[in-house]
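K.L.:
Need the 3D shape of this:
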Amino acid sequence: FCQRPIELGADFTVHSLTKGISGFGTDMGGAVIGPKKFQDMLLLFRKDFGAVLSSKAAWTILTYGLSTLHLRISRQTENAIKIAEYLAAHPKIEFVNYPGLPGSKYYELARKQMTDFKGNFAPGSLMFFVVKGNSLEEQKEKGRTLMNFAAKSAYTLTLAVSLGLTRTLIEHPATMTHSVIPADELLGHGIHPGGIRLAVGIENPDDIIKDLEMSLEQI
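P.N.:
The predicted structure follows:
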C-alpha cells in the first residue's frame, strides 16, 4: 500500500499477509506477486515445502483484511506522522528514526517511493526512537523502564513484536528480541540499547501520545 516495488522495477514482491494486509493479528500467511510465466515454478515450491495457506486464514484475510486495508493503513500512517513529530520534539528523546520526518536521511527517498494510490505521502507506521542517557547501559535501563510501564499501565500500547496491526505495539529490542547481545555490541548490529520500536495502530493519536507521555515520565 505504501510502496509498490514492481512499479519501481522489481520482478517479484513478497508480502507478509500476517502484518498489514491481515491487520488484526489473527492469521498467518504470505503472498508472492510476479510474472505469470513463473507461476508453475512457484506452485511447485509451494507444494514441495507445504506452504499452503489454510482456508480459514484465506477467508479472514480476504473478508476482513483486504476490505479494510486502505482505511487502516491510511489511519496508521496519519497517526505515525503525528506521533513521530511529538517524539522528535520531546526533551527525553535522543532521536527518532522514521522516514516521514523531514530530518530523516531517508525523507527525500521516501517522498519519491512511498505514496498511496492517490499519490499522498505514505511513510508507513513503524518507527524507532531512542531515549537519552549518560551511557549505553543507562539508556538500556531507561528503555526497559519505559517499556515495562507501558506494558502494565498504558491503555493504547500493547507489548508485542509484530507490526501492521490495528493495535499500537511497543517493544524494547535490547531486552527482548536481542537481549542476549551486550549493550556495547548492539550498536554494531544497528540496534541502539536505548531504542524503542513502535508500530502505530489506528487508535486516537492523542491517546497514544498521552500513554507515551506517561511512560516517558517514568524515566
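
K.L.:
C-alpha from now on. contacts and neighbour counts both.
P.N.:
Noted.

K.L.:
residue contacts, the residue nearest the centre of the chain?
P.N.:
Nearest to the mean C-alpha position of the chain, by Cα atoms, centre = their mean, lies residue 126 at 3.2 Å. When contacts are counted by Cα atoms under 8 Å, 6 or more residues apart in numbering, residue 126 touches 80, 98, 163, 197, 198, 199, 200.

K.L.:
again, only using 6 Å
P.N.:
In this structure, residue 126 makes contact with 198, 199, judged by Cα atoms under 6 Å, 6 or more residues apart in numbering.

K.L.:
Ok, residue 164 next?
P.N.:
Contacts for residue 164 (Cα under 6 Å, 6+ apart) come out as 19, 20, 23.

K.L.:
The closest residue in space to the first one that isn't next to it in sequence in helix, strand or coil?
P.N.:
So the one you mean is residue 19. Leaving out its chain neighbours, the residue that sits closest to residue 19 by Cα to Cα, 6 or more residues apart in numbering is residue 164, at 4.8 Å. Following DSSP: H, G, I helix; E, B strand; the rest coil, the label given to residue 164 is coil.

K.L.:
just residue 26 next, same as before
P.N.:
Residue 26 ends up coil, using three-state DSSP.

K.L.:
Second input sequence below; structure requested for side-by-side comparison:
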Amino acid sequence: MKFNTKAIHGNQHHEEVTGAVMPPVFLTSTYAQKSPGVPVGEYEYSRAANPTRTALENALASIENGSRGLAFSSGLAATDCLLRGLKAGDEVIAMDDLYGGTYRMFTRIYKESGIVFHFVDFNDTDAFSKLLSDKTKLIWAETPTNPLMKLCDIKVIAELVKGRGIIFAVDNTFATPYLQRPLDLGADVVMHSATKYLSGHSDVIAGALVIKDAALGEQLHFQQFATGATLGPHDSYLVLRGIKTLHLRMQRHGENGEKVAEFLENHPKVKQVFYPGLKSHPFHGLAKTQMEGFGGMVSFTFKSGDKAEAVKFLENLKVFTLAESLGGVESLANHPATMTHASIPEDKRKAGGISDDLVRLSVGVEDIEDLLADIEQALK
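P.N.:
Here you go, the predicted structure:
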C-alpha cells in the first residue's frame, strides 16, 4: 500500500463479531478466563493489551514500516520506557537541540541514575564519533528539532553506529511518517508525541514507539507492561481516528507552513526564519532528500531582538491561539523561552539559539489568507 491508503487501512481489520468498520472502544480492564490462566481469547488484562489499543498499535507499526507499535499515556512516557532498558554506567548521546521535556527528563529525572548523557551537534560527525564507546547504548535524535528546526542526517548516524549494539531512536513528532520514515533510513526506534500531528485535534495526550526489530519490540512491550504507562482505550480510539486523516492534514499543514515562512522571511520586522523549506535554511538540501515535504512548524526571531516585541506579537494574535503544544488542526503560537523550553537553564537555552525573542508557530489548516492577515496585524 502507498502511504495515504496505509494511513486508513494499514494493519486494520473489521471487528470480528459485528463487522464494525471502526474498532469499538473496549472499556474493560479485564477479560474472562475458561480456566485459571486460560483466557477465553487473546486478552487477559488491559495493562498488557486492549483490543482498541492493539488496533492503534497495528496502525502505528504500519505507517512507520515497523514490526511493533506501542501506545503510551504520553510522549514522555514512551521516551521513559526506552530509557528503562539502560543501567548505571551506560551512556546516551543526544542532539544538542531537544524538546524541553526530553532535556528535563535526561538531566533531572535520570540525574542520579548513573546513566551518562552527552549532548552534541549530530552534524559534527567528528565530535559525535569521539563520544561513541562500548558504553554507548542509546542514540537520541530529533529531526527536525523543536524549536529551531535543525536536521540531522539519519542515514549517516545509522551508518556510524551500525553493528555496535546501540539503539538508534528518532523523535519523529514534527515530521510524522507522512514526511519522513526514520526506520527506512536506518533507525531502530521511532518515538512520537501522538498528542500532536498523529491525533491532530488537540483533544488527547498520547505517545508512541515504533520498533523495527521484533525482539526489541517484545522487550519494550514488557517494560511498558511492567511499569504501566499504557494508553487507555478511548484515547487509543481518538489517535487511531486521527491517523486516518493524517495525510490530508499534513498536506495542508505543509502548504500553509511554506507560505507563512515565506511571508515572515520577507517581513521588515523579522530577523530570521527557521523553516527547512526555505532555501536560506542551513539544512534545506538535507530536508529535500530526507523528507517528502517540510511540514507546518515555523519559528522566527525579531530584528529588534526584544522579548517584549515577541510577547506583544503573541498577545495580539487572533486566529492563532497562544498555547502549549502543536500539530492540531488549529494554528497555535508559542514562546519557547517561557513555555515549552522553560525547563532548560537560561544560559544553555541561549547558547543553543533559543533567544527570548524566538516565536514558534504551529501552522494549522485554516485558510492561508486568514493566517497571513492575522500575522500581519499582530506584527503591526
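
K.L.:
Kindly provide the TM-score of these chains.
P.N.:
With the length set by TM-score structural alignment, normalised by the length of the first structure, the two chains reach a TM-score of 0.86; 202 aligned residues with a Cα RMSD of 1.9 Å.

K.L.:
Now secondary structure, distance to residue 180 of the first structure and neighbour count too, for the contacts of residue 164 of the first structure, in CSV please.
P.N.:
Shown next, in CSV, are these (DSSP: H, G, I helix; E, B strand; the rest coil; distance: Cα to Cα, whole Å; neighbours: other Cα atoms under 10 Å):
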residue, secondary structure, distance to residue 180 of the first structure, neighbour count
19, helix, 26, 21
20, helix, 29, 23
23, coil, 30, 24
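
K.L.:
which residues of the first structure does the longest helix seen in the second structure align to?
P.N.:
Using DSSP state H to define each element, the second structure has its longest helix at helix 246-265. Helix 246-265 of the second structure corresponds to residues 69-88 in the first structure, going by TM-score structural alignment.

K.L.:
Show me what counts as buried in that stretch.
P.N.:
Within stretch 69-88 of the first structure, the residues that qualify as buried by neighbour count (16 or more other Cα atoms under 10 Å) are 69-70, 72-81, 83-84, 87-88.

K.L.:
next one: stretch 58-66 of the first structure
P.N.:
For stretch 58-66 of the first structure, by 16+ other Cα under 10 Å, it's 58, 61, 65, 66.

K.L.:
Give the equivalent position in the second structure for the first one.
P.N.:
Think residue 58 of the first structure. In the second structure, residue 58 of the first structure lands on residue 236 (TM-score structural alignment).

K.L.:
What segments of the first structure are strands?
P.N.:
13-16, 30-33, 93-97, 126-131, 157-159, 168-171, 195-199 (DSSP state E).

K.L.:
Span of stretch 181-194 of the second structure from start to end?
P.N.:
Criterion Cα to Cα, to the nearest Å; first-to-last residue distance in stretch 181-194 of the second structure is 15 Å.

K.L.:
In the first structure, which residues correspond to it?
P.N.:
Using TM-score structural alignment, stretch 181-194 of the second structure pairs with 4-17 in the first structure.

K.L.:
Residues in contact with that stretch: which ones?
P.N.:
Stretch 4-17 of the first structure is contacted from outside by 29, 30, 31, 32, 33, 34, using Cα under 6 Å, 6+ apart.

K.L.:
Let's see that with 10 Å instead.
P.N.:
21-23, 25, 27-35, 57-58, 61, 65-66, 113-117, 164 (Cα atoms under 10 Å, 6 or more residues apart in numbering).

K.L.:
after superposition, how close is the match of helix 246-265 of the second structure to the second structure?
P.N.:
Superposing on the second structure and averaging over aligned pairs (mean Cα distance after the TM-score superposition for the first structure), stretch 69-88 of the first structure comes out at 0.4 Å.

K.L.:
Tell me the gap between that stretch and the middle of its chain.
P.N.:
Centroid separation for stretch 69-88 of the first structure versus its chain: 11 Å, with Cα atoms, centre = their mean, to the nearest Å.

K.L.:
and what of stretch 206-223 of the second structure?
P.N.:
16 Å.

K.L.:
what's the distance between residue 4 of the second structure and residue 34 of the second structure?
P.N.:
For residue 4 of the second structure, the distance to residue 34 of the second structure - Cα to Cα - is 41 Å.

K.L.:
residue range for stretch 194-205 of the first structure in the second structure?
P.N.:
The alignment of stretch 194-205 of the first structure onto the second structure (TM-score structural alignment) covers residues 357-368.

K.L.:
ok, the buried residues of stretch 58-66 of the first structure vs residue 192 of the first structure, which is closest?
P.N.:
residue 65 (33.3 Å; Cα to Cα).

K.L.:
my read: the closest one touches residue 29, true?
P.N.:
No. With contact defined as Cα atoms under 10 Å, residue 65 of the first structure does not reach residue 29; the gap is 11.9 Å.

K.L.:
Overlap in contacts, these two.
P.N.:
With Cα under 10 Å, 6+ apart as the test, residue 65 of the first structure and residue 29 both reach 17, 18, 19, 21, 22, 58.

K.L.:
Which residue, other than its chain neighbours, is closest to the counterpart of residue 147 of the first structure in the second structure?
P.N.:
Aligned by TM-score structural alignment, residue 147 of the first structure pairs with residue 314 of the second structure. Spatial nearest neighbour of residue 314 of the second structure, excluding adjacent residues (Cα to Cα, 6+ apart): residue 322 at 6.4 Å.

K.L.:
Now check that neighbour against the first structure: what is it aligned to?
P.N.:
Using TM-score structural alignment, residue 322 of the second structure pairs with residue 159 in the first structure.
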